[in-house]
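1. Pasting a predicted model and its sequence here:
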Amino acid sequence: MRINKGVEWAAHACAVLAPLWPERGLSLAALAEFHDVPEPYMAKQMQALSRAGLVDGGRGRSGFYRLAKAPAEITLLDILLAVDGDEPMFRCTEIRQQGPCGSRPEDCIVPCNIAAGFARAEQAYRASLAQIDLVTLSRSVAAQIGMEKVMLAGQWIGERVRTRG
């Protein structure tokens, strides 16, 4: 399984916005600059988050984004689904009905064990992501990068933060 980089960028953007909730946010330009990513591509991820109701704001380079919900109410699963959609990762093509030993369609009423195995794995994966909210994520990121880096990021963000007017 491969998660596209848009999910990564969206998750990082939400992590940066989490401590600013509820009234403050950052411009698209600042979010892109903070992560050193192309602004148009960051805009695409922020638009997906906005459509899903996870962030408010936008309206071009000078607009700003803020979380639309409390950080404790936004999970990594929410972000993944906002960017990548809700389609299952595994799509069964009923290959068991093909080839010289293929099964008849009427013998394939029950999903095959391969499709069922992938479905169980995806359920477990999604359940795990649903347990990681932005508060939990922010705490673990801060612990991982250390206080000096947290302070540096806080200063950089503080110089660019905007308040909903």
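-> Structure received.
2. Please count neighbours and contacts with C-alpha atoms only from this point.
-> Will do.
3. Kindly list the longest helix within this structure.
-> Using DSSP state H to define each element, the chain has its longest helix at helix 113-130.
4. Name the residues that touch whichever helix or strand comes after that one?
-> Per DSSP states H and E, the first helix or strand lying C-terminal to helix 113-130 is helix 134-145. The contact list for helix 134-145 (CA atoms under 8 Å, 6 or more residues apart in numbering) reads 14, 15, 18, 71, 72, 73, 74, 75, 76, 150.
5. next, the one to line up against it:
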Amino acid sequence: MKLSEGVEAAIHAALTLAGLEREATMPASALAGQFGQSPSYLLKHLNALTVAGILQSLPGPAGGYRLARLPEAISLLDIVLAVEGPRPAFRCAEIRQRGPAALPVSVFAKPCVINAAMLRAEKAYRAALAHETLDGLMDAHTVQTDPRAVAAGCAFVLQNQRAQKKSKTV
């Protein structure tokens, strides 16, 4: 199974946004620069995450992106489905019913065993992704990643986050 590079970019962007201070945002251009992505390419994926309710997009000169939910409430499956869509990776085209020796459709009343096996694998794959959260990735990153990379990531967040003005209630 091959996922698009957009999935990797979306997960890295979401993980970076999970490090923002409460209510802060980060511009898409900063995220794109951090990961060597073109701004328009990353923006497409950030917008997909926004539509899916994973990110919030705030307009204006001090706007940008931030998580719409807590990191423990965002799974890798949420991000993959936002970027790739909900359809299974394997799509049975019923090629067993084609060819020069094709048999009548009635011969194939039972589901294709290959399709059934692939759908079971997809179910297991999705369950594993649903179990992995941004919060868990943040914890693993802190423990397993070279401290220099962790420090560089933290410095990037501090340098590029935008504090949001608190709205005044009347």
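-> Arrived safely, thanks for sending. Computed from a predicted structure; not experimentally measured.
6. Run through who's touching the longest helix of the first structure.
-> So helix 113-130 of the first structure is contacted by 75, 76, 77, 78, 88, 89, 90, 91, 92 (CA under 8 Å, 6+ apart).
7. One more pass at 7 Å, please.
-> 75, 76, 77, 90, 92 (CA atoms under 7 Å, 6 or more residues apart in numbering).
8. What residues sit buried inside it?
-> Within helix 113-130 of the first structure, the residues that count as buried by 16 or more other CA atoms under 10 Å are 118, 119, 122, 126, 129, 130.
9. And stretch 133-145 of the second structure, by the same measure?
-> Quick answer for stretch 133-145 of the second structure (16+ other CA under 10 Å): 133, 134, 135, 137, 138.
10. could I get those residues as TSV with distance to residue 46 of the second structure?
-> Formatted as TSV, these follow (distance: CA to CA, whole Å):
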residue	distance to residue 46 of the second structure
133	18
134	16
135	19
137	19
138	19
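11. From those, pick the one nearest residue 38 of the second structure.
-> Residue 38 of the second structure lies nearest to residue 134 out of those, by CA to CA, at 23.6 Å.
12. Tell me the spacing between that closest one and residue 121 of the second structure.
-> Using CA to CA, to the nearest Å, residue 134 of the second structure is found at 23 Å from residue 121 of the second structure.
13. Confirm that residue 66 of the first structure sits in a helix.
-> No - Residue 66 of the first structure is assigned strand when assessed by DSSP: H, G, I helix; E, B strand; the rest coil, not a helix.
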